[in-house]
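Participant: Okay, sequence plus prediction incoming.
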Amino acid sequence: MHDRHSRRFGLPTATALVMGNIIGGGIFLLPALVAPYGTVSLVAFVVLTAGALALALVFGKLAQRDPRTGGPYVYARAAFGDFAGFLAAWSYWITTWVSNAALAVAAVGYLDVLVPVHGATWRTVLAALVILWLPALANLAGTRYVGAVQLVSTVLKFAPLLLVAIGGLVFFDPANLGPFQAGDQSLTGSVSAAAAILLFSYLGVESAAMSAGEVRDPRRNVGRATVLGTLGAALVYLLGTLAVFGTVAHADLVDSTAPFSDSVNAMFGGDWGGVVIACAALVSMTGALNGWTLMSAQAPYAAARDGLFPAAFLRRRRGVPTTGVLVGTVLASLLTVAAYTLGTGGAFETLVLVTTFTATVPYLLATAAQLYFLLSGQRDRVRPARLTRDAALALTAFGFSLWLVAGAGYAAVYQGVLFLFAGVLVYVWLAARRTRAGSPAGAGPASAAPRAEPPGQAPPGQVPADQVPAGVSAGGGRP
């Protein structure tokens, strides 16, 4: 039952969740980061957008098959069993709380433009913790407030970005663009190099699928929200970058540390652009933290339903898994404090880099699950004429996900694999507990009492009967 604090997300809120999670604070530096490659980086944006849309469409189709909270975890477990599902949930969980710590640290840098907080470690740490815990409190207040914060922050963050994009059309000067292809690399090499920087700009396309159980009419709205949110984010990225390219001289943009501020100052004069962009960045990061805090709770909640995470993560209040929110925020807080007080900046940056790998593991498993469902004949009412199209779409999304892994770099992949498989100990511990209790794998914790699930959802560990593909057991996993 949903009380007044627990309201299921409609299409606008679900779309805002996707857009807000995709667009964090990175957009405010992207134009300067890709400027050294020339305007060919806009081509890289178009290529990446096509891959991200393929991934978004695959998530929409998977949500039609199984519209439960958990997204990639649910799909990987249904196709390949408990261990694959656990790896998807574990890797996604790592990504969320480490990324939240990184967002908080980055947000403090923008806050310092408005209210000086640097100079004393305790002020910096306190500011970062406040930035972390305010979105957590919104989550603990219930899904109604999560959705409200997400909608408001999404609207507010787009106001200055649209100002730059529209102003860029008026003040656009082709002379500022610089060369189409800068440097000595080939055209393919330039596109690939720019894409390596831009690849992770689209992380977050799975946000609606992760919270499918909280979305109204998920079979219909998850896919729509995912595609609309991805298209909206792509439009903001492309128009914003093009506007900055056309208003800031290429030579200045290459060395810029605040490209959107420079663009506003170039268009309207004065030095007030820095304040405007700092406010926009803070709003953007707060919205991203609000959404990613919810994601940090959804992955372990979905796995705990099936006994693959500790049962404590099953606790929910007002539609939000409270234990997941608290544990994720505490871990992010500890990592943030360590980064500031113990001088572990290098280790902190390494962990953040690792998350660029761990975030793609669920993507690979989810797209592989879609290929498995299609090729094994479990197409779930997909007409034969659509099989080739859906398989091609899934292959494109799988290739895009593999490209994300390659873009993370050798060091991140190596360290990320170690980080990922450290979770095997957790899986072994929980599997051993289930065996001792005489509970079969995937049956969920023996002590977990059945709970009413939202419409369209099944009891813990069971796929609704009307969603079970031919040849697949209702408990999930391979037949």
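Facilitator: Happy to help now that I have it. Numbering: from 1, shown residues only.

Participant: Only C-alpha atoms from now on, for both contacts and neighbour counts.
Facilitator: Will do.

Participant: What strand or helix carries Leu17?
Facilitator: Assigned by DSSP states H and E, Leu17 falls within helix 11-22.

Participant: What is that helix packed up against?
Facilitator: helix 143-171, helix 207-210, helix 218-247, helix 273-305 (3 or more Cα pairs under 8 Å, 6 or more residues apart in numbering; DSSP states H and E).

Participant: tell me which residues in the last one are buried?
Facilitator: Okay, so that is helix 273-305. For helix 273-305, a neighbour-count test (16 or more other Cα atoms under 10 Å) marks 273-274, 277-305 as buried.

Participant: got it, and the first one?
Facilitator: Residues of helix 143-171 classed as buried under the neighbour-count rule (16+ other Cα under 10 Å) are 143-147, 149-151, 153-154, 156-158, 160-161, 164-165, 167-168, 171.

Participant: okay, now the nearest residue to Leu402 once chain neighbours are set aside: neighbour count?
Facilitator: Nearest non-adjacent residue to Leu402, counting by Cα to Cα, 6 or more residues apart in numbering: Leu364, 7.0 Å away. By the criterion of other Cα atoms under 10 Å, Leu364 has 22 neighbours.

Participant: Doesn't Leu364 belong to a helix?
Facilitator: Yes: under DSSP: H, G, I helix; E, B strand; the rest coil, Leu364 falls within a helix.

Participant: List the contacts of it.
Facilitator: Contact analysis of Leu364 by Cα atoms under 8 Å, 6 or more residues apart in numbering lists 398, 401-402.

Participant: Run the chain-centre distance for the helix holding Leu17.
Facilitator: 11 Å (Cα atoms, centre = their mean, to the nearest Å).

Participant: here comes the other one, which I'd like you to weigh against the first:
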Amino acid sequence: MSRDWLRRRLGVFDIYSLVHADSQSTFYFVLGVIAAEAGRQTFLVVLYGTALMVAIALAYGEMGSRFPETGGSYLYVKTALGSTAGFFSAWLLAFDQAVMVAYGSLDGVLYIANMLSYYGISVPYIAARAFSFLVALGLFVLALIGIKESARASALVAVLDIVLIGFLTVALGLVLELRTYPPYFSWGDVDAKDIWAGLSYASRGYTGMDAIGQLAGEAEMPLVQVPRATILAAGLGAAYGIGLTALLMNGVAYSAVVSNPATAVVEIAAASSYGRWLVLPVGIVTAVVQIMAALAGFVAFSRLLYRLAEERLLPQAFSKVHRKFRTPHVSLILSAAIALALLAPGEIYLIVDVYAVSSLVNYLMVSLALLIETRRGELYGAMRSPTIRGISIVGAAGAVMTAIGLALSAIVRFGELWIIGLWALAGALLLALRRKK
């Protein structure tokens, strides 16, 4: 099988698998955190987060089928709102890709540690922290020497994830083991610690849908593959989110979730009647999904900054490649530095509080771009959402819900937003210097 064939080939499931590695890894990471805060209201909170995810996925699918070329959200926002807005949409999204490296590395290690604990092997948290550093550095080396996203590898991981987690813990569990009923299941007496924090985390519970836009320009038949991959990602994402939440609230004690919020999926597997056989494969596959998402973070970060440098909005250093490895080493070094800085404190909640706020800004801009382009009558892609008097329902829903998510994040977890503000300020300075030149 030639490299040229593999480079040209990007089918429906290949696009979905790359989106899956990003979006599902985020939800696996955040589900327990949402539940720890929202208590018995968790199911209703996740329904809100799922509706937001579907709206954003459809918005990216519609815009991707209209602009089947490389550029993603930068191209959409630039067309509707101008180059400055397009720059910040991509610059802020790039920051979340670097954060993804940190959380994927740490949470992947935590899943392994939690899985081992069911077999009597205790891994101290300080050892897990140290190993997460090694994972992040190892992924950096892989990205630097030329390891790129492989459609076949991502598809394999997606298949394993669907089979083990989708079938065994969701489909089989819901049919045979669901003994309580929504919306509270077995948590009827568990009060919410902070419902607003739960809603804030749920707003950021799914990310990665932006990969639909990034991959639209690489698909062989984007007008066919992008809409189908969008429906697949939105449909399975909703099924995973709702199903796993139901299983968590049905069979896992709330105290166990609070003690291990970052590894809720293993807790679900352990609580089932098949826990003896499920914990090991579920823990391994979930950890691999998280680590692959971290590797994808390196690739996506460098790709976004490369595009901005090619557009002459960033210094040309970000578009230069290593003489030997032919990879954008400056961007990769920067993303590794950000990830290691976030891993250094060893606080899982620091990463959770910082993650995906920038993506919400990006999603808000894309939703507004969809509203504007639909109103102008300039969207003629293969996927079109319903409209009311020229107003896209998908665009309006995405804009409203992402604005709510941003407001909640600013109010509830404002203490860490200075980190994102610092990144935005650095982007503004680089943009000003570049335009001055």
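Facilitator: Arrived safely, thanks for sending. Keep in mind the model is a prediction, meaning the values are calculated, not measured.

Participant: Let me have the helices and strands packed on helix 11-22 of structure 1 in CSV, adding distance to Gly25 of structure 1 as columns.
Facilitator: Formatted as CSV, those follow (distance: least, Cα to Cα, whole Å):
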stretch, distance to Gly25 of structure 1
helix 143-171, 10
helix 207-210, 17
helix 218-247, 12
helix 273-305, 6
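
Participant: Looking at those, which is nearest to Leu374 of structure 1?
Facilitator: Proximity to Leu374 of structure 1 (Cα to Cα) singles out helix 218-247 among those, at 17.9 Å.

Participant: so the closest one corresponds to what in structure 2?
Facilitator: Here helix 218-247 of structure 1 aligns to structure 2 at residues 222-251, judged by TM-score structural alignment.

Participant: centre of the chain versus that stretch, how much separation?
Facilitator: 13 Å.

Participant: superposed on structure 1, where does that stretch end up, distance-wise?
Facilitator: Its aligned residues in structure 1 lie a mean 1.9 Å from stretch 222-251 of structure 2 after superposition (mean Cα distance after the TM-score superposition for structure 1).

Participant: What residues of that stretch count as buried?
Facilitator: Residues of stretch 222-251 of structure 2 classed as buried: 222-223, 225-234, 236-251 (neighbour count, 16+ other Cα under 10 Å).

Participant: okay, and the one helix or strand Val45 of structure 2 maps to goes to which residues in structure 1?
Facilitator: According to DSSP H and E, Val45 of structure 2 maps onto helix 42-66. Across structure 1, the stretch matching helix 42-66 of structure 2 (TM-score structural alignment) is residues 41-65.

Participant: Run through who's touching the matching stretch.
Facilitator: Residues contacting stretch 41-65 of structure 1 (Cα under 8 Å, 6+ apart): 34-35, 71, 75, 190-192, 194-195, 198-199, 202, 205-206, 209, 212, 218-220, 222-224, 226-227, 230-231, 234, 238, 242, 366-367, 370, 380, 393-394, 396-398, 400, 467.

Participant: switch the cut-off to 6 Å
Facilitator: Residues outside stretch 41-65 of structure 1 that contact it (Cα atoms under 6 Å, 6 or more residues apart in numbering) are 191, 194-195, 219, 222-223, 226-227, 393, 397, 400, 467.

Participant: Check the mean deviation of that stretch from structure 2.
Facilitator: With mean Cα distance after the TM-score superposition for structure 1, stretch 41-65 of structure 1 averages 2.1 Å from its match.

Participant: ok, back up a step: and which of the contacts of Leu364 of structure 1 is nearest to Ala136 of structure 1?
Facilitator: Ser401 (29.3 Å).

Participant: The closest one: what's it in contact with?
Facilitator: Taking Cα under 6 Å, 6+ apart as the test, what Ser401 of structure 1 contacts is Leu364.

Participant: quick one: secondary structure of it?
Facilitator: In three-state terms, and counting by three-state DSSP, Ser401 of structure 1 is helix.

Participant: Show me what it aligns to in structure 2.
Facilitator: Checking TM-score structural alignment: Ser401 of structure 1 goes with Thr402.

Participant: Next: Phe158 of structure 1.
Facilitator: Applying TM-score structural alignment, one finds that Phe158 of structure 1 aligns to Ile162 in structure 2.

Participant: picking up where we left off before, for the helices and strands packed on helix 11-22 of structure 1, which one sits closest to Ala311 of structure 1?
Facilitator: It's helix 273-305; of the helices and strands packed on helix 11-22 of structure 1, that one is closest to Ala311 of structure 1 (Cα to Cα) at 5.6 Å.

Participant: Mean deviation, the closest one versus structure 2?
Facilitator: Mean for helix 273-305 of structure 1 is 2.6 Å (mean Cα distance after the TM-score superposition for structure 1).
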